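Visitor: Model the following, please.
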Amino acid sequence: MTEVRVPTLGESVTEATVATWFKKPGDTVAQDEMLCELETDKVTVEVPSPMAGTLSEIVAGEGDTVGVDALLAQISEGGEAAAPTPKADAPKAELAPAPAAPSGGDEMDIMVPTLGESVTEATVSTWFKKPGEAFEADEMLCELETDKVSVEVPAPAAGVMTKLLADEGATVEAGGKLAVMSTDASAAPAPAAAPAAAATATSTGKDVEDAPSAKKLMAENNLSSGDVQGTGKDGRVMKEDVLKTLAAPAPATVQAAPPRAPVAADQASREERVKMTRLRQTIARRLKDSQNTAAMLTTYNEVDMTEVMALRNEYKDLFLKKHGVKLGFMSFFTKACIHALNEVPEVNAEIDGTDVVYKNYVNMGIAAGTPTGLVVPVINDADQMSFAGIEKAIGAMGAKARDGKLSMAEMQGGTFTISNGGVYGSLMSSPILNPPQSGILGMHKIQDRPMAMNGEVVIRPMMYLALSYDHRIVDGKGAVTFLVRVKEALEDPRRLLMDL
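Guide: Presented below is the predicted three-dimensional model:
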């Protein structure tokens, strides 16, 4: 047996996602023939076969996250393979490696998986398989959307989709039935599968499978493969191709002016009504509930970022070399907030009925914008972490947020939140509380401004800070003190090292 392992992915890149397998167990492969494609944050990496033989086992399936040098598959020489090589003209369902099924096949229910603590229902977002289509064990059948995260539903076994019990847009309960499948590959109605394949080939002009992450992003933005120029193998659409399409300005069209209709009718014809996603509905409801429940007030200050920027520039290369992660501004702000929360503990507390619950730990929420909406992953026990630990945790959570892979547990239990609107160019804003928390810090754009210092006007890189807080538990004095302590720590970062 010869092992197929994850190759070197590039400087500072430590993991990738298995996008597509071009071969299945039992397939013969030639030396240097492409076996699979891996996706990193920036590039797509093709993995060639190290030898000629038979692909005997796939260890990491499509969608799995793998590290550098992780085992992907095993290849055996000629006759060692346990699975016979499928015939070239075999139908797709016969190519899927499936466990032996009873004669005639068994029907099996596809169920809604556990959705997370206190989550009882979800919306069927996208079906990747239709009745009559064959699939392999663990292949993604559909995607569900809950209030916070997307949940992928894998196939429990190889087989054929028999019937969909919940259409896209339907609400389903945890443990409910989604569909019915058959473990007998011959149960696939040939007429149903063939037109679907023909339609795909006709609409896209190519008979290749797009990357799973690209499919998901296209579905979320109402795009089809024909709308995106693929740059992957054989014209395959990759995630970065979809992002480029979304970022490109819409082409201008020139049309002859139609006869002028009444204003209301004319405007109505140019409107589009789209149902809010469950995530967007939840964001709207929680933010409005926060405004209705908390006595929310915002206080402002500004911070001179000179010292933090100088310290970061001086040590960023050494920091990266030693810890394998870049030194960003967020770790400084996280440390500064932890320092301030120790002095003003009510900002790190919450109201429970008629009680105030003080937290003797800091679970820091880091708000992150994603294509589907705002999420707040939580870094537990951030007060016990080093700068490097915080940066690594933020990087890992940010990657999961962008890929829609955050679990409910990873977004619960926060005691304080930091929101950085500056990455989008915001100069000043008033963030809304993330209930049941009593405080949220808003960071903003760093901008050079003239400042009076020691009787002289100098140009300094300044940032406005905003603390929104629940006035029921935090007084004005506590809020102002909190912001002043954050400002002092950032303007003299040595305070953070000496706990001053």
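Visitor: Please make it C-alpha for all contacts and neighbour counts, starting now.
Guide: Fine.
Visitor: Please enumerate the helices of the chain.
Guide: Under the criterion DSSP state H, the chain contains helices at 92-95, 190-204, 212-220, 239-247, 263-269, 278-293, 306-323, 329-343, 387-403, 476-491, 494-498.
Visitor: now the ones you listed as CSV including mean neighbour count and distance to E107?
Guide: Formatted as CSV, those follow (neighbours: other CA atoms under 10 Å; distance: least, CA to CA, whole Å):
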stretch, mean neighbour count, distance to E107
helix 92-95, 19, 16
helix 190-204, 13, 18
helix 212-220, 19, 27
helix 239-247, 17, 35
helix 263-269, 9, 47
helix 278-293, 15, 31
helix 306-323, 14, 52
helix 329-343, 21, 52
helix 387-403, 18, 33
helix 476-491, 19, 61
helix 494-498, 12, 62
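Visitor: Proceed likewise with the subsequent sequence, for comparison:
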Amino acid sequence: LVEEGNEVSIGQTVATLSSQKEAKQPSAPPAEKTPMREVQKLKGTDQAAKEPSAVKPPAPPSVEPTEAAAPAPPIKALPPAVTPGVPAGRKGRIERVPMTGIRQRTAERLVQAKSAAAYLTTFNEIDMQKVMEIRTHYKTDFQKEHGIKIGFTSFFVKACCLGLKEFPDLNAQVDGHEIIYNHFYDIGVAISIERGLLVPVIRDADKLHFAEIETAIADLAKRAQEKKLGPDELTGGTFTITNGGVFGSLLSTPIPAYPQSAILGMHAIKKRPVVIDDQITIRPMMYVALTYDHRIIDGRQAVSFLVRIKEYIEDPDKLLLEL
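Guide: Okay, the predicted model is just below:
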């Protein structure tokens, strides 16, 4: 009833359907490709483009052609965006606390370390029997002479200084396309305080005797708790030792203090059955972990260094005599 391309008003009859089966369906008129037709399509006023194709079966007789199409349901508004990190419906039960300066710097350095270096960790275990015997035998005399107790970290500082001289790559660092070899041994010792983690540095630790190392560790730990450490005492280390064992950690993979290339992780001492001279016996054992920058330190060097630390700690007489 209406020519293709003509505009019609709402409710106007545009076609009449026959209910007879033998009624012949009109063939679809050829599609117009005139510029006016294209404009009508873009504007949405091309009624012919909205009609069903002639090749499709006719609509069921029960459908009135003059019925207006039902209006589309309204589009629901999208829910407000949820704040990242805040569970939905829990906003009244969270608390936002700004990071402390120490925590911010620690976070920045850890992210920098993980993105700038290629870290790998190797492990070993150490029999602490002889070191514990020395502490038990000499603790009273040592404290009377030096005013401090004998700890475990001082043994590892001494052992690491000797090991780093044998394996200098672990005391080096990457600077662009160059490797900087440090011919001094400034050992950082991680100390946990209420505000976070500090790593004060023992300067020229290789030149200190055992008692001097123990005294330096005790002094740095005390002043760290009292917030009396200077900035120069917290920077410039060449190697770091951390002891998660004081909190009960059995094993971990510590991250080096970038740009340092390696860090030694001490852990809790636990009695375990071990085989010595083909006999099963109970010994105080400690797992140790060495995380290193694989860009400049090969696995052979890292494993050999950790084995050397094990040998020094298991034979402390040789360690203290620096043999």
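Visitor: How alike are these chains, TM-score-wise?
Guide: Superposed pair, TM-score by TM-score structural alignment, normalised by the length of structure 2: 0.71. Supporting alignment: 238 aligned residues with a CA RMSD of 1.4 Å.
Visitor: Which position in structure 2 pairs with V378 of structure 1?
Guide: V378 of structure 1 maps onto V201 of structure 2 when the alignment is built from TM-score structural alignment.
Visitor: Nearest to E121 of structure 1, out of the helices of structure 1?
Guide: Each of those was scored for nearness to E121 of structure 1 using CA to CA, and the closest is helix 278-293 (10.4 Å).
Visitor: what stretch of structure 2 does that closest one fall on?
Guide: So in structure 2, the equivalent range for helix 278-293 of structure 1 is 101-116, judged by TM-score structural alignment.
Visitor: what about the matching stretch, distance to the chain center?
Guide: On the basis of CA atoms, centre = their mean, to the nearest Å, the separation between the geometric centre of stretch 101-116 of structure 2 and that of its chain is 10 Å.
Visitor: cool, stretch 298-318 of structure 2 as well?
Guide: Using CA atoms, centre = their mean, the mean C-alpha position of stretch 298-318 of structure 2 is found 29 Å from that of the whole chain.
Visitor: Stretch 265-274 of structure 1 too?
Guide: How far stretch 265-274 of structure 1 lies from its chain's middle: 32 Å, per CA atoms, centre = their mean.
Visitor: next one: stretch 157-176 of structure 2
Guide: For stretch 157-176 of structure 2 - counting by CA atoms, centre = their mean - the centre lies 26 Å from the chain centre.
Visitor: List the contacts of that stretch.
Guide: Counting by CA atoms under 8 Å, 6 or more residues apart in numbering, stretch 157-176 of structure 2 makes contact with 179-182, 185, 187, 205-206, 210, 213, 238-239, 241, 259-262, 292, 296-297, 301-302, 305, 308-309, 312-313, 319-320, 322, all of which sit outside it.
Visitor: counterpart of that stretch in structure 1, which residues?
Guide: The aligned range for stretch 157-176 of structure 2 in structure 1 is 334-353, by TM-score structural alignment.
Visitor: And the matching stretch, end to end?
Guide: Across its full length, stretch 334-353 of structure 1 reaches 29 Å end to end, with CA to CA, to the nearest Å as the criterion.
Visitor: show me where structure 2 has strands.
Guide: All strands of structure 2, identified by DSSP state E, fall at 119-127, 172-175, 178-181, 187-189, 191-193, 196-198, 201-202, 239-243, 262-266, 269-276, 279-293.
Visitor: Would you convert those into CSV that also reports mean neighbour count and distance to P87 of structure 2?
Guide: Putting the strands of structure 2 into CSV (neighbours: other CA under 10 Å; distance: least, CA to CA, whole Å) gives the following:
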stretch, mean neighbour count, distance to P87 of structure 2
strand 119-127, 18, 34
strand 172-175, 18, 42
strand 178-181, 12, 46
strand 187-189, 26, 39
strand 191-193, 17, 31
strand 196-198, 16, 27
strand 201-202, 24, 42
strand 239-243, 24, 35
strand 262-266, 27, 36
strand 269-276, 14, 40
strand 279-293, 19, 36
